[in-house]
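Enquirer: coordinates only, no sequence provided:
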């Protein structure tokens, strides 16, 4: 082992065995990967050559194999998302095919699959005799399925696709004056000034709008100038094709063709058929059935909303050339929200500072699952804006708290950080440690990443921003509360249409009255948010839900339709397919896809959500049903329901099929009506 490389040496001298962030440099990654990949292959060869064929010698050893590579990759993966500087992007481009080949090679080590096959053959007998636990049986089944179902590698194309979007977001900007910002609330103006400083504009009065969603959507909602809204919207909706040298459409088409070949190797007509096989939904038809059910109701709601916008415009004496366009919808929706419901979302922002919402999410986490968050300012992180917390839980013995996780909170948008919000891990929970390994390495290290526009005085969030923070904490719970023996089955390593249930479930608590009364406090005065403001917010909450549902659902439908094609000819035109498909399903006027193909990272930055973007809607059916179980007790913090939820939703990982876990929690199959009612798509 190269003790001079901080990625390879032991991290036992670091607090909690965290990565040595202060010592890690970009040039460390490539040599670390070279050594760690060799170590991983050696681990797998030892398993393949093992004369003993039992669970511990084969599967438990496989779960631990490549531990050094996992350490290196955990830092690398987080850095390429959160701190992807130009020099790291060069390493990423170089390493993508190398890491891809390594991944492919691990599936072809002579004798390895045969060992997994023998283990799989003995599974039923071992389960019937009671020699294996249910978790061990599940592990044997999942590994056998993985090795007989090898994923084709698309890493190089995926990396290029992601970097093109990132580069567009890094380089495009609209420099404005304060007068140009007319109509925007103070926090949006302050964020634009901060962005100008971050981009080193010499003019002290410059304001900059970037292509970060947290900058774009508020600007579209409040800027009075239609021409500027159009300029920002056009750039935002064209990410991934803003320049000819970074055009992502040909890259996406190449990936589609490779995925089709991958599906054919497994006897499937389309990638959708192949991808759906290992999901709760099972078939593309089942996923599309749910989406079509929602689509028809959402179109009706969006049409009603457009009529309200048009009526407002007419009453105001305005005329819009060409009618309501996508760059107009958010602006006039805010006008109608104020006029019809006497509610302006900006009224709430002073009560939703980042500090207040963070305290709220920690408090909800504590009330539901007993987790306590202790900030550690003394441990160096990879960026000054990043916070580290010890996560502790009472053992019930002598009132002592035990460390259950480490939580990293990275909340602000910045250069070289991917857009959006996500949860990742530096260390996944496991009990399957090699002999002599310190127990601290069972403890997960979970990271939540958001992209809030940093304020100069205080960072104020919209309610939707607050929901995003709660959403990511739900994923965080999935990692921190994981209680599995094997890393392979732990945390978020679940079927893709179950993985969003833990996150979307957590969103429900932010709007609960007792949470708002306790934590929604004015960032200057400390006053509690007024009851009448909350009442007006609740009355207006579902307004524009048709628009939001259309924005998402059309993306999920196009995703399945695109991956259900059985061929992509030489003349296949992805932009033309997008236009014709949206016309075919009756896309409402004035709305476009939330994620268009050239920047649809869920589909083309990896294969995880390809023909799987529907999972957010599928999970909404589940999360609304699960939250209804709390509501039915009369207490959304009911301890018995929370404990049952912890066991069935958050702690179990992939140790059991997710449909079994849901049935154990709810006692029945999921009911779609809770989701439709809560989205205002059918009467309550």
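Expert: Looks like it arrived, so ask away. A quick note: this is a predicted structure, and the numbers were derived from the prediction, not measured. Residues are numbered from 1 along each chain as shown.

Enquirer: please count neighbours and contacts with C-alpha atoms only from this point.
Expert: Will do.

Enquirer: where do the strands sit along the stretch 301-450 of the chain?
Expert: 371-375, 387-394, 401-412, 422-427, 445-452 (DSSP state E, counting those that start in this stretch).

Enquirer: need the contact list for residue 623.
Expert: By CA atoms under 8 Å, 6 or more residues apart in numbering, the residues touching residue 623 are 501, 502, 504, 505.

Enquirer: sorry, that was for residue 361
Expert: 469, 470, 473, 510.

Enquirer: ok, which of the strands of the stretch 301-450 of the chain comes nearest residue 156?
Expert: Of all those, strand 422-427 sits nearest to residue 156, with 21.0 Å by CA to CA.

Enquirer: run the chain-centre distance for the closest one.
Expert: 10 Å (CA atoms, centre = their mean, to the nearest Å).

Enquirer: likewise for stretch 574-590?
Expert: The answer for stretch 574-590 is 26 Å, by CA atoms, centre = their mean.

Enquirer: and it, what's buried?
Expert: 574, 578, 581, 582, 587, 588 (16 or more other CA atoms under 10 Å).

Enquirer: wait, a helix at the fifth one?
Expert: Looking back up the chat, that one is residue 587. No - membership of residue 587 in a helix is not supported by DSSP: H, G, I helix; E, B strand; the rest coil, which gives coil.

Enquirer: picking that back up, distance to residue 323 added to the buried residues of stretch 574-590, as JSON lines?
Expert: Shown next, in JSON lines, are the buried residues of stretch 574-590 (distance: CA to CA, whole Å):
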{"residue": "574", "distance to residue 323": "27"}
{"residue": "578", "distance to residue 323": "22"}
{"residue": "581", "distance to residue 323": "22"}
{"residue": "582", "distance to residue 323": "19"}
{"residue": "587", "distance to residue 323": "16"}
{"residue": "588", "distance to residue 323": "13"}
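
Enquirer: tell me which two of those sit farthest apart.
Expert: It's 574 and 588 that sit farthest apart of those, by CA to CA, at 20.5 Å.

Enquirer: take this one as well and set it beside the first:
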């Protein structure tokens, strides 16, 4: 075939031939792939043979592979290297893919075959993984309305199509607001900024074709600007732009999209027989109920708010001492917190950052994976979608494990945040395939590229997700890698962050960008001592976002999400000088798709486990204890979603944890 998306990929490791793919290839490839996928599904549904696990469930597992390949390529470039044509394709594809999903789950003959197998499951002599796949398939069809008929079925299809459109619009509006704003700085405006911020601002200006340095809404640039700029007026302007993304009026305003999304989700849940969307969404998670989520969040909220209130008093006094009267504002917090950190811990991020070179932190992540799991990483030349990307072959004992791709730098064509995705998941059926895994970040460019400590933690976090994909060892792709409960998926990623804080790791890989000297022991100790600094602020901004998300999806949907947001924050006593980490109009976790809707809490649910899991290493032989590493791979990283998440954690640890380790790790126990 002439379309490179549809032909054989005769490339190293069968990577997508990005060097031959053009935007014009996507629409015809999708059309062909959808036609083929429908034919494969109908062949299963209309099979005259009695349903069996191989001719129904395994046949479904083997179907849709061409569609998967086309979409994996498209959504990779649409998220990480967007352009107007790709955005138009996204808007076109969203309802078509929703329609295909609705069509699939409406196949009554297919669902009848699955129901028959489910009813006879005790007779089928399935393996544990096969039984799990059957359960998940049956549950997925029911949760997508397979048991509905008539008007309810048609309405659910319409809802899903509209939700797909809204999620795409929300994402593109946010990208437009982020790409469309920058703050030009005169040379005098650079006073007080450390060299790494100035270099980042100059690079951002060059990317926009400007001669002056600029501050953009990339987190890796705006956050350090808010930390270090002594110009309160400029901090206020930058912060106002940061928090108003998606709420600037006009075509890119996301507030009405959020309201319609919440209403449609509530209607979807009612059609499927649930009291609320939160009840529907949490049924399949570890938490199970909205009440369990709220209990966890409130256990953490109270000590976090106490700490944040104490910190606010200290920062306000510092601000008044500077001659700035009035109340501490949100654009003041990071600036005075940074000054406080320098004073109390003698830790200056400008002093720290030269020791956190991007390339050395990548080496550190790889080295920890080698010591823990025996993985080795070799740079390889393969087709990639952007010059910033690089790739490595991952091996163990000489055998191929995976391909890992890193796309680390911020650019206007990339949506904000950081994420991990698999262009191809691990599987042994219908044939053995190794995963192709991508980490995408938004770090400021530089020569060399230098990271903040938070950036370095993000790198380790996303690489933890990548390890979950790379070390997967299951039969069926539908349960491989990160195909797990949402409040379990963050366990491997947040757990891996702990290895960045291991002193011997920093001692080896935190080397100065100019001299090559290792981080001095005194500075290393300051970093470790300050690990829980300002954790009241960080916890409050996160938990507030999680509580607003939960409130949105409990009970009747709010006609005005912004009013509901304000009411929730008022009810919990949100400190005036702290804002939600993600206000509603930019809350992509919740509104860009269903992924984290009613599920933003999951980072904290997983953190309860990750604190406990790392403690198990410390209680054993230390952070690189080989027995604990084997147990982590055997019971969690290799298993994907092939078993219940709680059962996997119990197999690894022997018991479920409480919040004590989390509060201790965040320094919120006093």
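Expert: Here it is on my side, so go on. Remember, predicted model here, so these are calculated numbers, not experimental data.

Enquirer: between the buried residues of stretch 574-590 of structure 1, which is closest to residue 255 of structure 1?
Expert: Distance ranking of the buried residues of stretch 574-590 of structure 1 against residue 255 of structure 1, using CA to CA, places residue 574 first at 11.7 Å.

Enquirer: deepest of the strands of the stretch 301-450 of structure 1, which one?
Expert: Neighbour counts (mean count of other CA atoms under 10 Å) averaged over each of these peak at strand 445-452, with a mean of 25.

Enquirer: which residue numbers in structure 1 go with stretch 233-244 of structure 2?
Expert: Using TM-score structural alignment, stretch 233-244 of structure 2 corresponds to residues 227-238 of structure 1.

Enquirer: likewise for stretch 655-669 of structure 2?
Expert: So stretch 655-669 of structure 2 is aligned with residues 668-682, judged by TM-score structural alignment.

Enquirer: so for that stretch, what gets flagged as buried?
Expert: Under 16+ other CA under 10 Å, the buried positions of stretch 668-682 of structure 1 are 670, 672, 673, 674, 675, 676, 679, 680, 681.

Enquirer: about what we covered before: for residue 348 of structure 1, find the nearest of the strands of the stretch 301-450 of structure 1.
Expert: strand 445-452 (16.3 Å).

Enquirer: helices or strands next to that closest one in the packing?
Expert: Applying 3 or more CA pairs under 8 Å, 6 or more residues apart in numbering; DSSP states H and E, we find strand 445-452 of structure 1 packed against strand 401-412, strand 422-427, helix 463-480.

Enquirer: between the last one and strand 387-394, how many degrees?
Expert: This means helix 463-480 of structure 1. 60 degrees (axes from the mean of the first three to the mean of the last three CA atoms, to 10 degrees).

Enquirer: next: the second one.
Expert: Here strand 422-427 of structure 1 points in a direction 70 degrees away from that of strand 387-394 (the same axes, to 10 degrees).

Enquirer: just the first one next, same as before
Expert: With the same axes, to 10 degrees defining the directions, strand 401-412 of structure 1 sits at 150 degrees from strand 387-394.

Enquirer: other SSEs contacting strand 401-412 of structure 1?
Expert: Secondary elements touching strand 401-412 of structure 1 (3+ CA pairs under 8 Å, 6+ apart): strand 387-394, strand 445-452, helix 463-480.

Enquirer: who wins for proximity to residue 339 of structure 1 among those?
Expert: It's helix 463-480; of these, that one is closest to residue 339 of structure 1 (CA to CA) at 19.2 Å.

Enquirer: which residues of structure 2 does the closest one align to?
Expert: The aligned range for helix 463-480 of structure 1 is 453-470, by TM-score structural alignment.

Enquirer: mean distance, that stretch to its aligned residues in structure 1?
Expert: Following superposition, stretch 453-470 of structure 2 is found to deviate from structure 1 by 0.4 Å on average (mean CA distance after the TM-score superposition for structure 1).

Enquirer: so what does residue 550 of structure 2 match up with in structure 1?
Expert: Checking with TM-score structural alignment, residue 550 of structure 2 has residue 560 as its match.

Enquirer: nope, residue 422 of structure 2 is what I meant
Expert: By TM-score structural alignment, residue 422 of structure 2 lines up with residue 425.

Enquirer: give me the nearest residue to that match, chain neighbours excluded.
Expert: residue 446 (4.5 Å; CA to CA, 6 or more residues apart in numbering).

Enquirer: could I get the contacting residues of that neighbour?
Expert: Counted by CA under 8 Å, 6+ apart, residue 446 of structure 1 has contacts 405-408, 423-428, 476, 479-480.

Enquirer: recalculate using a threshold of 10 Å.
Expert: 388-389, 405-409, 423-429, 473, 475-480 (CA atoms under 10 Å, 6 or more residues apart in numbering).
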